[in-house]
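Engineer: sequence first, predicted model second:
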Amino acid sequence: MAAPLSPVFAGRTAELAALRDSWSEAAGGPSFALVSGEAGIGKSRLLAEFTAGLDAGTRVLTGECLELGGLPYAPFAAVVRGAVRELGAAGVAALLPGSSPELARWLPVLGTPPPEDGAGRGRLFEEVLGLLEGLAASGPTVVVLEDLHWSDASTRELVLFVARNLSTTGLLLVATLRAEEAGHLGSLPAGLARAPGARRVDLPRLSAVEVAEQLAGIDGRPADPAEVARVHRRSEGIPLFVESLDRSGEGMSASLREQLLGGLTTLPDRGRAALRAASVIGVQVPHDLLVDVAGLEPATADEELRPLVERALLIPDGHGYRFRHALIRAAVHDGLLPGERVRLHTRCATALSALPGEHSSALAGHWDAAGRAPEALAAAWRAAGVAGESHAHTEQLRWLERVLAGWTAELGVPKVVVLEAAEWAAALAGEPQRGVDLATAALAELDPEREPERVAALLDHRGRLRYRIDGLGLNDLREALTLLPDGSSNISRGNALASLAGAHLSHGDLDAVDAPAREALRIGRAAGDRAICLNALASIGMRLVLLGETVAGEAALREAIAIAEQHGEPDLHTGLLFYLARAHAEAGDFRRCAEASERGLTLARRFGLDRRRAPMLTVFLVEAHIALGGWEAARHALRVALSTEPTALYQGLLHALRGLTEVAAGDLAAATEALDLITTLPGGRPEVLLARRVELACRIATDGGRPADAVLAEAAATDPATVMRPWVFLPAVARVTTEPDRWRGYADAAPARGPLQRAARATALARLDGADTAGWDALTARWRDLDLPGETAECLLSAAAAAAADGDREGAVRRVHEAVELAEGFGDAGITARATALARRLRAGPARPADFGLTPRERDILALIAEGRSNRAIAAELFISVNTVGVHVSRVLAKLQASGRTEAAAIARRAGLLEG
């Protein structure tokens, strides 16, 4: 092992050990560490100590996210450059598939990138992953990604992709993050925490003892207690400030800038000027650029810069320098005078413009800071193009928004072109509402009579985006087709037809699906356009499934999936898996539904499509878990999906399903909260949510909660032909309605195709008409054949009640015993309670073993109480409100007859309630 890097490194024993543990674990599988802490806390210093202690021959590659922006994926591009420096371009290219790598867009020395075909982003992600795993195969490798708090969205997606998909040994991925600047990162930290082999290393501030250790390391003499106390108080335990503070603590301003820059007044004038120029360039400072911007003479530049290096303000790094800490750079930049700032940013932009390579992102920032709007606008337009070519669509949208905000005719690009580009970027970035707004603005700029195909394309895009938001969009798609009669561009018409077919499918208008879908398929095949073909096949296959022709429909879907998989079309592939999951759900095959949903979610996570595809796939995954009794898996999937900020339509569907899990847990208050939330969500097609709202309201009413009168009246007044999936709620309605005649007609009119839908309608009619024992036994067999334990148990209970009414106590007891066993295994509190109650009335033997009468939700609460969780922490874990948690805690204490949380935990342990 190498010697420690510096005696100034103090404390951090546990944190350094954690990193070393992660490195040891990398020998057996994927390993990832996220080092988190505030600015100046020593994240980079910890990594320097860790990497210095690695065995000789261990490869360390580092990339940084830059505060002032730059090319998307900047830290990964730096890692690839480091690999090229070590292995040569040929060595790196040998680790990449094919002869036309996407990584050549970053480093042209790697070859010629392939033409853009819509699937490049997926290939790029795969290439980065393959390169890292190839490097690990050639020798132990540590990859460090610094300052994720400054990362662009595309970098964050790639970090998450790599962390989740690493499968090799001998590779440790480490990332650093400023905790106080992580708010804009959304679910990234949580997503990284779920990566295989993940470990989080949080750096606290130094204690007084550790500050004394650091002070002793600075000058080799021990600090007396008064010195330590003063420095610890002023530095607040932040290592960077400990180094910067005068030990006496006298005469030093408490302001951060003075702490960081108090010694700059003793620098030579040229040195101070160079440091100010460096602060304009950024945290990373190329030597030649600094010489140019600072106006240094090349022959004497080294000597003029040496004082900055000797005082560790700038650290030599490759072909340039970096600031010892980003806070130093920020403090210097903040101290620039207005005229000085304009002058230096202008010089920096001018110098960058003369350098080879693509610097448009940085140029936009410098020209903007210099007040040169036309140049900043042109650079932002170029930066948007670079981001789009790199598949960094979130950054592309951000740059295009900047262009739109300052657009003038001087740009030389019509505003409508910028709007069209931004609309497309918004769609790809998973921001459908912004895409709708941009498409609307673009349409206002165009004349449909002069440019019908262009207008039709925008209407097509807007219609599809509206479907992702609230299920609307059909009128846009119809209007698009009126502008594209026979003889117009085949591809434009094919796209519009495929979109229209999908819209009719979404509305349940199956008769209107087939003709546009088959015409789109013909056009797509003739034009060789895979996207049109796959979208058309999806509609054709799903229509067949909904008509009850399951085998033929699934065959069409699988044909499309095979094409998407073969040609690397991850977005279309995940969409097709959604249709396959839905097909299995419609057929009642929930195990295969869960499998298809999981495949789609894995693919979406792998290619950074979570925001676009995860909510829709999760709907059917959760539906499958609920049908099969996988309540905890359903809750976990819901928490993950809701954290991605889905559109209102999918929020509604997910919260409705969440409500069903709350009912199953015996938490009717939380279920009612979910129902009320769905009612207030904005949305243009309430019929899409109606089935789930009705089902949830009826389940709440069945288990003793709020009556479902209002939603029942709304549903009964709705034409069953327009309601999406009425068979989902009909059995639940039949259990609580006081108007059986009204609902009997509704059930007769609702379409029912396939064994699941027919069983649901038959069950509803049996409840409305009062079936006899034989009828309920037949329905029990149908649900058992479908392998759905919840409905099987419900029918057994009805059969038992019917047998008891006929005087057949032995038959009633036999059926209720089976129902109790099924209900307990299924884990639904409401069904279990009804089954147990009927067993007691029939004196059919003991109910469940003594558990103090706790519901499943109350047992969840009790387990978290035993872990020492607060009410707020329990609310966050179970996705319910703090007030609801308080009610449950009170009930738990009352049922256990415990005086407090500690006693409740002890009683639970003695009773074995926390086992399993």
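Structural biologist: Cool, got the structure. Please read all numbers here as calculations on a predicted model, not as lab measurements.
Engineer: from here on, contacts and neighbour counts on C-alpha atoms
Structural biologist: OK.
Engineer: farthest from the middle of the protein: give me that residue.
Structural biologist: Relative to the centre of the chain, and counting by Cα atoms, centre = their mean, the farthest-placed residue is Gly807 at 57.2 Å.
Engineer: enumerate every residue touching the nearest residue to Ala614 once chain neighbours are set aside.
Structural biologist: Leaving aside its sequence neighbours, Ala614 sits nearest to Leu601 (Cα to Cα, 6 or more residues apart in numbering; 5.9 Å). By Cα atoms under 8 Å, 6 or more residues apart in numbering, the residues touching Leu601 are Thr574, Asp610, Arg613, Ala614, Leu617, Thr618.
Engineer: work out for me the element Leu601 sits within.
Structural biologist: helix 590-606 (DSSP states H and E).
Engineer: ok and the following helix or strand past that helix relative to helix 590-606, angle-wise?
Structural biologist: Where DSSP H and E defines the elements, the next helix or strand beyond helix 590-606 is helix 610-628. If you take axes from the mean of the first three to the mean of the last three Cα atoms, to 10 degrees, helix 610-628 sits at 160 degrees to helix 590-606.
Engineer: what residues does helix 610-628 touch?
Structural biologist: 430, 574-575, 578, 581-582, 585, 590-591, 593-594, 597-598, 600-601, 604, 631, 633-635, 637-638, 641-642, 644-646, 650, 653-654, 657, 661, 787-790, 826.
Engineer: filter those down to the ones in helices?
Structural biologist: Mapping the contacts of helix 610-628 onto helices (DSSP state H) picks out 574-575, 578, 581-582, 585, 590-591, 593-594, 597-598, 600-601, 604, 631, 633-635, 637-638, 641-642, 650, 653-654, 657, 661, 789-790, 826.
Engineer: circling back to that earlier point, are any of the contacts of helix 610-628 buried, and which?
Structural biologist: By neighbour count, with 16 or more other Cα atoms under 10 Å, the contacts of helix 610-628 hold 430, 574-575, 578, 581-582, 585, 590-591, 593-594, 597-598, 600-601, 604, 631, 634-635, 637-638, 641-642, 644, 646, 650, 653-654, 657, 661, 787-790, 826 as buried.
Engineer: okay, pairing it with this:
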Amino acid sequence: MSPLPRPDLPPGPHRDLVTALHDLHHRDGWRSLRALARETGVSHTTVSKAFSSPTLPSWGVLELLVEAMGGDPATFHASWLAASAPVADTDAPATAIAGRRAELDVVRRHLEAGRGLLLVTGEAGMGKTTVVDAGCAAVRGSVLVAVGRCLPLSTEVPLLPVAEALRHVVRVDDGQVVAAALQRCPTYVREALATVLPEWSTDAPPADPDDRWLRQRLFSGVAELCRALSTEQPFALVLEDLHWADELTLDVVEHLVRHAGSSVVGSWRTEDPAVSAEHREWFSRVRRDAAVLPLGPLTEEETVEQVRLIRPGTTTADAARIHARSLGQPLFTEQLAHADAGDPTFLGDLLDGRVARLDGLDWAVVSVLGIADRPLTEGEIARAAGLEADGLSDTLRTLLAQRILDVDGGGVQLRHPLLAEAVRRRMMPAEAAAMHRSVAGVLAASDDAEPAEVARHWEDAGDADEERGWQVRAARAASERYAGLQAAEHWRRALALWPPDVAEVDDPPTRRHEVVAGIAGQCDLAGRPRDAVPVLESELALPDPPHLYDTAERADLLRYLARFNSSQFVSGDLGLQLVEQAIALYRTLPPSPGLAAALTWRGSELEWHGRRIDATLVLAEAAQVAAEAGDRQLERTVRAQWAWQLGTLGHLGSVDEIERVVREFGPDSSLPRNLTVAVRHTDILLMACRPAEDVLRAAGPALEQAARWQITTSHANVLMTNVAQALRRAGRIADALQGLRVETQGEEPADLPLLHLERAILEVLLGHVDAAGRRLAGFEPGAHEVIDTFILEARLHHAVWTGCPVEGVELAKRVLVSRHDEVAPGTAGELLALTARAAVDATIVDPTLDRQDVGRSLDELWVGLHHDPFEGQAVLADRSYRPQWRAEKRRLFGRDTVEAWAEAATTWRDLDRPHDEAYCRWRAAQVALRDGHGTVAARLLRQAATRAREHVPLAQAIAATAASA
């Protein structure tokens, strides 16, 4: 069926929700209303209203529709909540709030239509007032909310918050609202409420304070007034900080919710030792019938949002550091954010004051925990403090009661990291160093000692020899977890502590080569190889390197330096020269894994220099050397690289060869090597235009292993990009985006540029061009030389679908001329075809462009590449673009034909590339219309629309052409 009509809505969350729903319907293939009604179990009229009525549908109906069409209910629920929030009164700004979306929704709904008591609970500073205020702001204009606040006064004032709330009502509409309500109340109500509102006093004699019915009349009067106020419009009573309320107020609240059915929202501070036993008993009693909404700490993402509300422009990293200190406690986050901005705060005084009064055993315990900054058992605390364990229990109980400590599983810790900071601020330097030594000794003796933690304490204790040994242990442990950056930093610290002119230290011995190679290898694993170059250069420049490194070790360092100075990163042939030096050293020794690795890298360098045949021969030798050295896993990796090299030459047997390698050798024990082989395997499948399911099967095991270890190395990112690209080419845009959603949640590329570039393309295809534009704003060719061609691909997609083709053409000239030797096989054909399309579109946007010059420029880009992507021996992924390239060139001069575009469409149909096929059929339809063949055009447009599913801008272009036919 065709698209459903959309309601005429003003800009805002409701219209955004409707647009998203219609986009989802398009991606689902525009199923009929009756088909959706059958699947969801509602009437087709209800379905139609959800799509076309200006009234917001209920969440139940919307959720069923979203699930039926394969959408993400969580995303739509957030949009629905935004759309369903009432428009705030412009005279009073809404309360800014970070996170708490679900909690705010609960408060808002209770204020709108709830009955009984909703208690918003949480520790001091957890944001209870913020949530309640934001809920009240959200219903302003649709609900009459009377707000009263309890105060910790030295003298109890009965019903103070109730009086404040009633006075709030009195001020509404100059008293007209409450006057109308009183007319609907029994006559005694005004007199009864004069007890708390003296201004309502009448000429009647004052009430007798000993009258035992006075309290009953007061309670009934409050309930009657609340009922009367609810008659004309929704009404809710909000009483904040009920833990400070007087007993009479608590009784009024209990009466209202148990007997009057009023809507009451209250806030209550938990874990406060100052709250009386009577108040705690009241809380325990009423919570049996009340709805309780507990507030916990904010997540890191919500803390980032809170910090940016306080200090707009704060980076994610700075906000994350604040979260690490505040643990998501909103009050602490607010104070830390102000402190970072140089504003005055009270947080330091508050925390320092809590520990300043401690001495004796109390101080001994908190000083140990402040230095440890983690849970410790009673025995560990005693050993670190030099105390008897038996005498600690009373001290710990006292500190627990004072809310200084907290129990965490089997251990005890300070209640918050900021308390630990306050403890450390009060310690003298020598006192702190001695305590670090004690804690390091205690932690090192445990069976599950964490080396990095122990090393940190030895560092703060000033013991370089002890620290160095634990830094080496920490580096090895981080390497086993594939935590590249962490491991590299530990190796760097170990090298900084290394004694001069010594090749080997400690017992068991550690060689300097392991440390330096560790820095290089872990930087490489983390995708930041250039960070290791200064270290390698300085080590190889030492005056007497044979004293520190034997021949094999020096060759290893040269091999790393060659990789990190490859033509990926620097121009010229420095990388090739360095790897030749490494190979020369290795050849003085028996065949080794190092020689095989160096030969493999030489093959990569030759590939980047356009010497692809030579690269294949070198890789064959590398595989033989790995076999002679007896390293089967390295042989597996080298043979996978060799198969990939065959694939770049268009060798038809490359797929069979890589699958033979995978089958023969099986999985590796090393995740990095598994990822390397999987990248080569999926590269070959993409170059051969194999189905997306084949790519998914090839990538699956390595990606599952990477997910299990929670690592995002450069190879893991490339593998995820390959999978997303395979799904995109198969027309499965939603599936491709789902695979990248977690890693690319923000729009800042961070250390995941390939994933963000691929997501930007997907966002363009989904019609989210503004989001794609913001994501691409962080990329400029030249700053990321290794990925310049990937930047070009993403920007070309954005340019041609946003009507800015000239920008795309200029960028293509810059990148393809300067980085022509790095256009990988399998991507060159698409880049040329996209550039050709942008160039033709540019002549339409700017008719003054000389089409002959444009055509010559395109040919120059083509012949300037270091391999011809359209020749018969090119990889299938490149040469399959040849018909489309020719058709675009003919379109440049208005000489394209239906047959030319049909040939290109047939190529894509045979390779199951629906969006590419749809594009070519759309162009063929435009030619048919130009030549007066309307029937042919209509058939082509129907075919194009069917194949354009999930490609929003293409589908819209096809529909526009059909509408104008």
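Structural biologist: That came through, no problem. Keep in mind the model is a prediction, meaning the values are calculated, not measured.
Engineer: after superposition, what is the TM-score?
Structural biologist: The pair, once superposed, lands on a TM-score of 0.57 when counted by TM-score structural alignment, normalised by the length of structure 1; 616 aligned residues with a Cα RMSD of 4.8 Å.
Engineer: got a list of what Ala750 of structure 1 touches?
Structural biologist: By Cα under 8 Å, 6+ apart, the neighbours of Ala750 of structure 1 are Pro720, Ala721, Pro726, Trp727.
Engineer: check the residues you listed and tell me the two furthest apart.
Structural biologist: Ala721 and Trp727 (11.6 Å; Cα to Cα).
Engineer: in terms of neighbours, single out the busier of the two.
Structural biologist: Per other Cα atoms under 10 Å, whichever of Ala721 of structure 1 and Trp727 has more neighbours is Trp727, with 26 against 15.
Engineer: isn't the more buried one right up against Pro755?
Structural biologist: No. Checked against Cα atoms under 8 Å, the pair Trp727 of structure 1 and Pro755 is beyond contact range at 11.3 Å.
Engineer: so which strand or helix has Val285 of structure 1?
Structural biologist: If you go by DSSP H and E, Val285 of structure 1 is part of strand 284-286.
Engineer: again, but for His25 of structure 2
Structural biologist: Here His25 of structure 2 is assigned to helix 13-27, by DSSP H and E.
Engineer: next structured bit after that helix?
Structural biologist: Assigned by DSSP H and E, the successor of helix 13-27 of structure 2 is helix 33-40.
Engineer: and that next one, which residues are buried?
Structural biologist: Leu33, Leu36, Ala37, Thr40.
Engineer: for the second one, which residues are in contact?
Structural biologist: Neighbouring residues of Leu36 of structure 2 by Cα under 8 Å, 6+ apart: His44, Val47, Leu65, Ala68.
Engineer: what does Arg587 of structure 2 correspond to in structure 1?
Structural biologist: When structure 1 is aligned by TM-score structural alignment, Arg587 of structure 2 is paired with Pro485.
Engineer: out of the contacts of Ala750 of structure 1, which is nearest to His393 of structure 1?
Structural biologist: Pro726 (38.7 Å).
Engineer: aligned counterpart of that closest one in structure 2, please.
Structural biologist: Pro726 of structure 1 maps onto Ala828 in structure 2, by TM-score structural alignment.
Engineer: how near is that match to Tyr881 of structure 2?
Structural biologist: Remark: distance between Ala828 of structure 2 and Tyr881 of structure 2 (Cα to Cα, to the nearest Å) = 9 Å.
Engineer: same question for Val472 of structure 2.
Structural biologist: 52 Å.
Engineer: what does Gly410 of structure 2 give?
Structural biologist: From Gly410 of structure 2 to Tyr881 of structure 2 the distance is 64 Å (Cα to Cα).
Engineer: just the helices in the stretch 251-400 of structure 1 please.
Structural biologist: Secondary structure of the stretch 251-400 of structure 1 by DSSP state H, counting those that start in this stretch: the helices cover 256-261, 269-281, 287-294, 301-310, 326-334, 338-354, 360-369, 373-389, 393-406.
Engineer: how about the ones you listed, which one is nearest Leu419 of structure 1?
Structural biologist: Taking the helices of the stretch 251-400 of structure 1 one by one with Cα to Cα, helix 393-406 is closest: 7.6 Å.
Engineer: how big's the offset between that closest one and structure 2?
Structural biologist: Helix 393-406 of structure 1, aligned to structure 2 and superposed, deviates on average by 3.7 Å (mean Cα distance after the TM-score superposition for structure 1).
Engineer: what's in contact with that helix?
Structural biologist: Counting by Cα under 8 Å, 6+ apart, 72, 152-154, 373, 377, 380-381, 383-388, 415, 418-419, 421-422, 425-426, 428-429 sit against helix 393-406 of structure 1.
Engineer: number of nearby residues for the residue nearest to Ile238 of structure 1 when sequence neighbours are not counted?
Structural biologist: Using Cα to Cα, 6+ apart and skipping residues adjacent in sequence, the residue nearest Ile238 of structure 1 is Ile41, 5.1 Å away. Ile41 of structure 1: 20 surrounding residues under other Cα under 10 Å.
Engineer: could you do Asp544 of structure 2 as well?
Structural biologist: Asp544 of structure 2 - counted by other Cα under 10 Å - has 11 other residues nearby.
Engineer: what does Ala405 of structure 1 give?
Structural biologist: Neighbour number of Ala405 of structure 1 under other Cα under 10 Å is 10.
Engineer: over to Glu449 of structure 1?
Structural biologist: Neighbour tally, Glu449 of structure 1, other Cα under 10 Å: 9.
Engineer: so who does the most centrally placed residue in structure 2 touch?
Structural biologist: Per Cα atoms, centre = their mean, the C-alpha nearest to the average position across structure 2 is that of Gln745, at 3.5 Å. Going by Cα under 8 Å, 6+ apart, Gln745 of structure 2 touches no other residue.
Engineer: distance of it from Ala771 of structure 2?
Structural biologist: As judged by Cα to Cα, Gln745 of structure 2 and Ala771 of structure 2 stand 12 Å apart.
Engineer: for Gly778 of structure 2, what are its contacts?
Structural biologist: Contacts for Gly778 of structure 2 were tallied using Cα under 8 Å, 6+ apart; they are Glu748, Pro749.
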